[in-house]
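>>> Sequence first, then the predicted structure, then my questions.
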Amino acid sequence: MSILEPDPTAPLRVVVGVDGADGGRDALALAQALGAGPALLVGVFPMRNHVAGIDALGDTDAVRAAALRGDLDAAAAGHGLADAELCPVTDERPADAIVAAAVSHEADLIVLGSSRRGALGRLFLGDVGREVLRCAPCPVAFAPAGYAEHAVEPRRLVAGYDGRDGAEPVLETAVALADRLAAALTVVVACAPLPASLRGAAASAVDVQGISEQERHAKEELLARTLERLPGRVAGRLEEGAAATVLVRLSQEVDLVVVGRRPRAHRLGPGGPSDALAHGAACPVVVVGSATAATGATARHVAAER
């Protein structure tokens, strides 16, 4: 199964990271809003945590697992995921356990909540989220803090696109999600301002206006070419500003943002769109890694919708 399956009614296999706190409840609410099919709830607690009044260091694995399973069962039932498969895990590296579960479960999507350090109503990606995102075998969805209190089924989606190598899976994932959710999708291309070096003292030596017009024209052409090969119902929008700034602002107007992340050697690079969204988005965000390969099924799905 794949999030890019041509049949939009095919259920999604979703792994939800549940930590027993608000972030876990937000993740469960987002999984439900996205219409999760067979869900695997991974409850990962460090070995030195107290769970349901039990000292995890002083009890057997069976007792710890039973306590975690009870918490997961209650959480699943409370979010309409009564048929969810439960996977209580005690691990000093929660991200490793979540990624391993996604691989073994052949997950289409991982869903996580915001770090507790995040402000209410905003997304803040903590260390576990960063590590999961770096190693995930599939797209990762993040719910902002407090999402469980006002969760809605996404009806307005935005996909950030820049046309670079590795960006195609963003469009494919966004189109597939829009189909599944019967949602409106807008592809956004950002037209970034010129570097400060060209706007300052050096401006007199170059044709700043000419460069700006060329840049805008190139972005307009990119958007037009992109829309030509997408289903006719997909809208396009050219926005002035850096991609990160544009997408964070639009997150206040829509229900879900889909964005790409390019591979880094060790961690997310600061200042990129996915990193900025992970620290300030007002709505859920789905991050698609460049390694999310397009399949023949994906191409057929997009072509059939044109």
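Sure thing, it's come through.
>>> alpha carbons only for contacts and neighbour counts from here, please
Fine.
>>> what secondary structure does residue 145 sit in?
Secondary structure, DSSP: H, G, I helix; E, B strand; the rest coil: residue 145 is coil.
>>> And for it, the neighbour number?
29 (other CA atoms under 10 Å).
>>> Could you do residue 304 as well?
When counting by other CA under 10 Å, one arrives at 11 neighbours for residue 304.
>>> Likewise for residue 237?
15.
>>> Now do the same contact list for it.
Residues in contact with residue 237, defined by CA atoms under 8 Å, 6 or more residues apart in numbering, are 186, 187, 188, 189, 223.
>>> make it 10 Å
158, 160, 186, 187, 188, 189, 190, 220, 223, 224 (CA atoms under 10 Å, 6 or more residues apart in numbering).
>>> right, and the first one touches residue 258 too?
The one in question is residue 158. Yes. Counting by CA atoms under 10 Å, residue 158 touches residue 258, with 6.2 Å between them.
>>> Would you mind measuring from residue 70 to residue 82?
From residue 70 across to residue 82, the span is 13 Å (CA to CA, to the nearest Å).
>>> Now for these two: what residues contact both?
Joint contacts of residue 70 and residue 82 (CA under 10 Å, 6+ apart) are residue 76.
>>> on that earlier part again, shared neighbours, residue 158 and residue 258?
171, 174, 187, 247, 285.
>>> right, and the fourth one touches residue 191 too?
No. Counting by CA under 10 Å, residue 247 stays clear of residue 191, with 12.0 Å between them.
>>> When these two are compared, which one has more neighbours?
A count of neighbours by other CA under 10 Å puts residue 247 above the other of residue 247 and residue 191, at 28 against 21.
>>> ok, now which ones touch that one?
158-160, 188-190, 239, 241, 253, 257-259, 273-274, 276-277, 280-281.
>>> Show me just the buried residues among those.
Taking 16 or more other CA atoms under 10 Å as the criterion, what is buried in the contacts of residue 247 is 158-160, 188-190, 239, 257-259, 273-274, 276-277, 280-281.
>>> Return the member of those residues nearest to residue 144.
residue 281 (7.2 Å; CA to CA).
>>> and the gap between that closest one and residue 134?
Residue 281 is 19 Å from residue 134, where distance means CA to CA.
>>> rewinding a little: and the furthest pair within the buried ones among the contacts of residue 247?
189 and 280 (19.4 Å).
>>> Could you check how many residues crowd around the closest residue to residue 91 other than its chain neighbours?
The shortest distance from residue 91 to any non-neighbouring residue, by CA to CA, 6 or more residues apart in numbering, is to residue 46 (5.2 Å). Around residue 46 there are 16 other residues, counting by other CA under 10 Å.
>>> this is the comparison structure:
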Amino acid sequence: MKIEHILAGFVPGGRGQDGLTLAVLLARRAGARLTVAHVHVPTWPTPGPGKIDAEWRAYVAAQAQTVLEQARELLAGVRDVPVDFVSHGHRGSGRGLVQLAGRLEADAVVIGPAPGGGKGRIRVGSTADQLLHTSPVPVALAPRGYAESHPPALRRLTVAYRRDPASDEAVRQAFELAGRMDVPLRLVTLVLGGGRRGGVEAEMLGRIREKVTADLDEIVRGHDDVRVDVEVLEGRDVAAALAGTDCEGAMLICASSETGPLRRVFPGDVSLKIIRSAPCPVMMVPRSPAGKRGSAGRRGKR
């Protein structure tokens, strides 16, 4: 996975700042340039009465520039990342960002959380939902309050792994990205179960633990160029399992569902639970054809 150009969707307020913070940290670590985009309501598709139409277009343009000025002020102290600013009209903010990503040949899209979520958690709103079901490039989501309590740098990538072709490909891409970013990689598998366990249940859990540990050991073979750790996380649910690992300075990578379309982001049930439960940023990567090599972000290279 190569990330050379990041598109960050921006809206006024704290959640927009959360997304910008993650975008800057990712761009800085990957050596990428950043484009900050505000998707606004479109102007009328057909011309209306001359004066009204002109006034509406001027109002929309002025509002968009005001929003982008806020983003410029927030990034005024960023000197080590090249930043551009752009506005785009679309009825759906997520679909508008997908259009811009294609037009600008961005390698990833970054946004903040939807309003109303808990601090330190990601809430999926309409923008994220559109991106998570249509984007041809990886989508990274920042948790609420990330701008206030973010790490000084992204220091590790973590991949939520289960043995299937989509996860195998996500791991391959994560190894490539970790090498480019010069950060260690951690592979985690979640083993879920709740309540008190009898002898049979405990034995079954032990076998599952042995199996996923063997799967993790197998997938890391031959990757000596990146420091990698493996970990089995256990808990009654996804949130409890993720609470058992250190996510400080990390970004969690999830594979798209095997049932989703090729070359598109498409989360499964477990991935959605991970997104909503993770105490750190999460990146969803598109589903790639089995054995596909090269950048996951550029459609012309896939």
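Perfect, thanks for sending it. The structure displayed is predicted, hence computed values, not measured ones.
>>> Just give the TM-score of the two.
Once superposed, chain against chain, the TM-score is 0.77 (TM-score structural alignment, normalised by the length of the second structure); 274 aligned residues with a CA RMSD of 3.3 Å.
>>> about what we covered before: and for residue 247 and residue 191 of the first structure, which residues touch both?
Contact criterion CA under 10 Å, 6+ apart; residues shared by residue 247 of the first structure and residue 191: 239, 241.
>>> didn't residue 228 of the second structure look like it was pressed against residue 222?
No. Residue 228 of the second structure is beyond contact range of residue 222, at 11.2 Å (criterion: CA under 10 Å).
>>> neighbour count winner among those two?
Set residue 228 of the second structure next to residue 222 and count neighbours by other CA under 10 Å: residue 228 wins out with 18 against 8.
>>> What is the aligned counterpart of the more buried one in the first structure?
Correspondence of residue 228 of the second structure to the first structure, assessed by TM-score structural alignment: residue 234.
>>> Apart from its chain neighbours, what residue comes closest to its match?
Computed as CA to CA, 6+ apart, the closest residue to residue 234 of the first structure that is not its neighbour in sequence is residue 185, at 5.4 Å.
>>> repeat for residue 242 of the first structure
Using CA to CA, 6+ apart, the nearest residue to residue 242 of the first structure is residue 192, at 4.4 Å.
>>> The one you found - how many residues pack around it?
18.
>>> hmm, back to that, so which of the contacts of residue 247 of the first structure sit within strands?
Using DSSP state E, the members of the contacts of residue 247 of the first structure that fall in strands are 158, 159, 160, 188, 189, 190, 239, 257, 258, 259.
>>> In which helix or strand does the counterpart of residue 75 of the first structure in the second structure reside?
Correspondence of residue 75 of the first structure to the second structure, assessed by TM-score structural alignment: residue 71. For residue 71 of the second structure, the host element (DSSP states H and E) is helix 50-74.
>>> by contact count, what packs against that helix?
Helix 50-74 of the second structure sits against helix 14-30, strand 33-40, strand 83-89, with contacts defined as 3 or more CA pairs under 10 Å, 6 or more residues apart in numbering; DSSP states H and E.
>>> hmm, 8 Å instead?
strand 33-40, strand 83-89 (3 or more CA pairs under 8 Å, 6 or more residues apart in numbering; DSSP states H and E).
>>> buried stuff in it?
For helix 50-74 of the second structure, a neighbour-count test (16+ other CA under 10 Å) marks 60, 61, 64, 65, 67, 68, 70, 71, 72 as buried.
>>> Dump the residues you listed to CSV, plus distance to residue 112 of the second structure.
Formatted as CSV, these follow (distance: CA to CA, whole Å):
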residue, distance to residue 112 of the second structure
60, 23
61, 23
64, 18
65, 20
67, 15
68, 16
70, 15
71, 13
72, 17
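>>> ok, now how distant is the residue lying closest to residue 73 of the first structure once chain neighbours are set aside from residue 112 of the first structure?
Distances taken as CA to CA, 6+ apart place residue 86 nearest to residue 73 of the first structure, at 7.1 Å, with adjacent residues excluded. Here residue 86 of the first structure is placed at a distance of 16 Å from residue 112 of the first structure (CA to CA).
>>> again with residue 203 of the first structure
Going from residue 203 of the first structure to residue 112 of the first structure by CA to CA gives 46 Å.
>>> Could you check which of those two is surrounded by more residues?
Between residue 203 of the first structure and residue 112, counted using other CA under 10 Å, residue 112 has the larger neighbour count: 30 against 13.
>>> Show the contacting residues for that one.
By CA under 8 Å, 6+ apart, residue 112 of the first structure lies in contact with 16, 17, 18, 23, 24, 26, 27, 129, 140, 141, 142, 143.
>>> So it, which state does it fall into?
Secondary structure assignment for residue 112 of the first structure (three-state DSSP): strand.
>>> Which residue lies nearest the spatial centre of the second structure?
residue 140 (1.7 Å; CA atoms, centre = their mean).
>>> Could you tell me how many residues sit around the closest residue to that residue other than its chain neighbours?
Excluding the flanking residues, the one nearest residue 140 of the second structure by CA to CA, 6+ apart is residue 283, at 4.0 Å. Residue 283 of the second structure: 23 surrounding residues under other CA under 10 Å.
>>> Quick check: residue 283 of the second structure vs residue 250 of the second structure, distance?
Residue 283 of the second structure is 11 Å from residue 250 of the second structure, by CA to CA.
>>> and residue 293 of the second structure, how far is that from residue 173 of the second structure?
Distance from residue 293 of the second structure to residue 173 of the second structure, counting by CA to CA: 9 Å.
>>> Residue 65 of the first structure pairs with which position in the second structure?
Per TM-score structural alignment, residue 65 of the first structure is aligned with residue 61.
>>> quick one: that match from residue 75 of the second structure, how far?
Look at residue 61 of the second structure and residue 75 of the second structure: by CA to CA, they are 21 Å apart.
>>> tell me the contacts of residue 213 of the second structure?
The contact partners of residue 213 of the second structure, by CA under 8 Å, 6+ apart, come to 230, 231, 232.
>>> Appreciated, that's everything.
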